[in-house]
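Asker: structure, please.
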Amino acid sequence: MVSALGMTAALGGCGSTGSSDVTLRLVAADYGDSAANSSKKYWDALAKDYESQHPDVKVEVSVYSWNDVDRKVKEMVDAGDAPDMAQIGAYADYAAAGKLYPVSDLLSIRTQADFLSQLSDAGAWKHTQYGVPFAASTRVLFYNRTLFTKAGITPPTTWDDLAADAEALKAKGVKYPYALPLGPEEAQAETMQWLLSGGNGGSGYTDDIGTYTIDSAANVSTFTWLRDELVGKDLTGPVAPGKLNRAAAFAAFADGDVGMLNGHPTLIQQATRKGVKFGMVPMPGRTGTARASMGVTDWMMGFRQHGHAAQIGDFLDFVYSEKNVLEFSRTYGLLPVTSSASNAMSGSDTGVDQALHPFLEQLPTSELYPVGKTSWAAVSAAVKQNIGQAVVPGGSPSGILSRLQATATAADSSSSS
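Answerer: Below you'll find the predicted structure:
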């Protein structure tokens, strides 16, 4: 999200099958934060269920932390022994290298038609879908109800409201009136949410046809506002935004030290565990609710190397059944990527489902990173390292965004040559 939450690493068991059987190897990311809720438990149960119905297919699952899983898959591919399937953070490089099956070669038409369209569209490289969305999240504005009550304020709906609320929180001694994590952990996420809320044609990192527009006038205006109206007025807390990471901002919110910040679904559990009373509203825009929320999805893909297209497709049809998608989404507090599971969650007012409704409402109109561009990894890395400089007092938003635009243009040209 960067990708969601995985923390622990676990290896699936191995087994041999008869010569007439097929063994499918899946490498998956861990969304759990301890051995007790490792994704290994989910995949082991799902594989066992599938194998009971398909005795000629063995599914071996290896689960790794998000710190390791992309590298593990790359090592396997580079060694000439790709897994049959991988559930990781990006697909475009493998699609560009001709290593993946098109989704239409794998999934049934019914399964393909069930995906939320903007997520399927984001899985396309050169107009062919290779990435299958796996789990999704969006961002909303979290606010501390207790601190807001003490300051006598209500949740903001515009940037002016947000700045005024931050001033009121600062006056009450709140440590981080608005937490602005532009540090290297996940600055590309906070950046994109602000770009999408900028109005005046603010379009995130790219325009409607996929051309990078990082240094657009609207985006420069957005970061100038952040520099002057939040950071310059000391409304973002004691840590410079360029040094504040998302995990630290979330931890500070859970400790009751943050008035407002952009958050994804995992913050619900983190804040609830610490007893913080919070509310959630759509991200404010310049003159009203932001045009769109930022959406994030991770990816499933099928590798060509060992064949098995029919078996991979049949297994993935099973993975993406409404029952299995809902179970995963509820276990890890993430959003379903299929219409059937989304509708089921929207129609439920209990437990995890109800808590996820604010995020679910944003998903149909959310905008994702330009993940179909093989240049995105390099651009994302450059944003993480540099965007914090755009909001330092006396800094140059136009200068920083122009440098990032040059990096993006060069990476785009190199990846398409």
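Asker: C-alpha only now, for contacts and for neighbours.
Answerer: OK.
Asker: which residues touch Leu46?
Answerer: Residues near Leu46 by CA atoms under 8 Å, 6 or more residues apart in numbering: Val319, Asn324.
Asker: what strand or helix carries it?
Answerer: Taking DSSP states H and E as the criterion, Leu46 maps to helix 39-53.
Asker: to compare against the first, here's the next sequence to fold:
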Amino acid sequence: MTLTLMAASYGKSVGSSLVDRWHETIAAFEKQHPKIKIDLELVPIGQIDKTLARRVASGRAPDLAQSYVFADYAEAQQLYKVDDLFDLTLQADFIASFAQAGEISYIQYGIPFLASTPRLFYNKSLFARAGISGPPSSWAELRAAALALKTAGVKTPYGLQLGPEAAEDEALAWMLAADGGYAGPAGYDFAKKENVEALTWLKTELVAPGLAGADPAQFSRTPAYAAFLKGEVGMMLAHPVLVKAAEQARIPYGDADFPTRHDGAAAPVGLSDWLMAFRRNGHRKECGAFLSYLFGERSAVRFAAGQGTLPVTVSGAEALREQPAQRPLRKFIDQMPKAQFHPVNRSSWPKVRDAVRDRIGDAVMARGNPLSTLESLQLTAHMAEDRAARRS
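Answerer: Modelled structure (predicted):
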């Protein structure tokens, strides 16, 4: 029999070699399981969510799919539960923070894939030029370092990435560092005082004095990474994909825990694509066989190596950590159990995420108002939740 698998392609961008990993893994699986064939359909990463949604709506759901979202399909009872697919040993091997992010009402449907947690990258050469001895461990130290970098002529002392590409990640990192966040057990909670304080500090202490670049409301991840690799950014939040790129560009970088407001390491933002298995075709056993192979230690390490992503199983993470060539990833791996996530287990999140991307940057600009922006996001979240409830 044949399983259909819809996965993302990345063109010539970061992650382009992932397609080779898929082909290698599928060939190895089919050799071990000659009665199961995998039909791989590659969809450009920017179109994968919409393509999958159209396919499901037309009654042509693939057996397996990669996506940024899973909650809608789980709530519509279209997905297999993870415990329908994996044995208990493999289930227990998933890093708990990532497995729990894939749960709805304590049942896991989303299978984390291509995981990541960011850290604070800094340019050691620029730090030395500015007379800074090491990475900051508090917001006050971060501001002092940014001021020294600006005085030393660095174009962007801190690369604040609140542009539309992934503003929700940068904003959440600062909110978590202030003991805030987007949501709690009772639902969305944008306007909580910790979030207001985080955005207010950014507005007054980094953006207003010109320590966060010319226009942080439009400064997105891709141009931020490019600017860091040109030596134009003193420090910024970034994912492990920047490690290899910085080494190739010969940028003398370091990475550190993202600091809390007063002192210490903040909880990192957890990011992941999601794999899911659709029930429509009735191929539970075959889906489970392929996924169990994919998340076995050898395959998990193979997928992560060279991708700038991290294995989501304990065994895979430990195996990658032991490879001398992967030493730069160890601190990223070590912080994975502490990762905290966007509310990806809410079907309303994609709409709310789009609103965050559109508005959050303006909150820290000269005419912005952090409280008003967060209150507007809370209203948007309530409306999105109401629409999601009506659909169900």
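Asker: can you pull the buried residues of the helix holding Leu46 of the first structure?
Answerer: Within helix 39-53 of the first structure, the residues scored as buried using 16 or more other CA atoms under 10 Å are Ser39, Lys40, Lys41, Trp43, Asp44, Ala47, Tyr50.
Asker: what of stretch 216-226 of the first structure?
Answerer: Of all the residues in stretch 216-226 of the first structure, those buried under the rule 16+ other CA under 10 Å are Ser216, Ala218, Asn219, Val220, Ser221, Thr222, Phe223, Thr224, Trp225, Leu226.
Asker: which residue in the second structure aligns with the fourth one?
Answerer: If I follow you right, that is Val220 of the first structure. Aligning on TM-score structural alignment places Val220 of the first structure opposite Val196 in the second structure.
Asker: for the one helix or strand its match maps to, name the packing helices and strands.
Answerer: Taking DSSP H and E as the definition, Val196 of the second structure sits inside helix 193-201. Using 3 or more CA pairs under 8 Å, 6 or more residues apart in numbering; DSSP states H and E as the contact test, the elements touching helix 193-201 of the second structure are helix 167-177, helix 370-391.
Asker: list the helices and strands the helix or strand just after it packs on?
Answerer: With elements assigned by DSSP H and E, the helix or strand that comes after helix 193-201 of the second structure is helix 221-229. Where contact means 3+ CA pairs under 8 Å, 6+ apart, helix 221-229 of the second structure is packed against strand 233-238, helix 241-248.
Asker: by contact count, what packs against the last one?
Answerer: Applying 3+ CA pairs under 8 Å, 6+ apart, one finds that helix 241-248 of the second structure makes contact with helix 221-229.
Asker: that older thread, so which of the helices and strands packed on helix 221-229 of the second structure is nearest Ala388 of the second structure?
Answerer: The closest of those to Ala388 of the second structure is strand 233-238. By CA to CA, the value is 32.4 Å.
Asker: what does the closest one rub up against?
Answerer: Taking CA under 8 Å, 6+ apart as the rule, strand 233-238 of the second structure contacts 118-123, 126-127, 146, 149, 154-160, 170, 224-225, 227-228, 258.
Asker: one more time with 7 Å
Answerer: 118-123, 126, 149, 154-160, 227 (CA atoms under 7 Å, 6 or more residues apart in numbering).
Asker: give me the mean distance between the helix holding Val196 of the second structure and the first structure.
Answerer: Following the fit onto the first structure, the mean deviation recorded for helix 193-201 of the second structure is 0.6 Å by mean CA distance after the TM-score superposition for the first structure.
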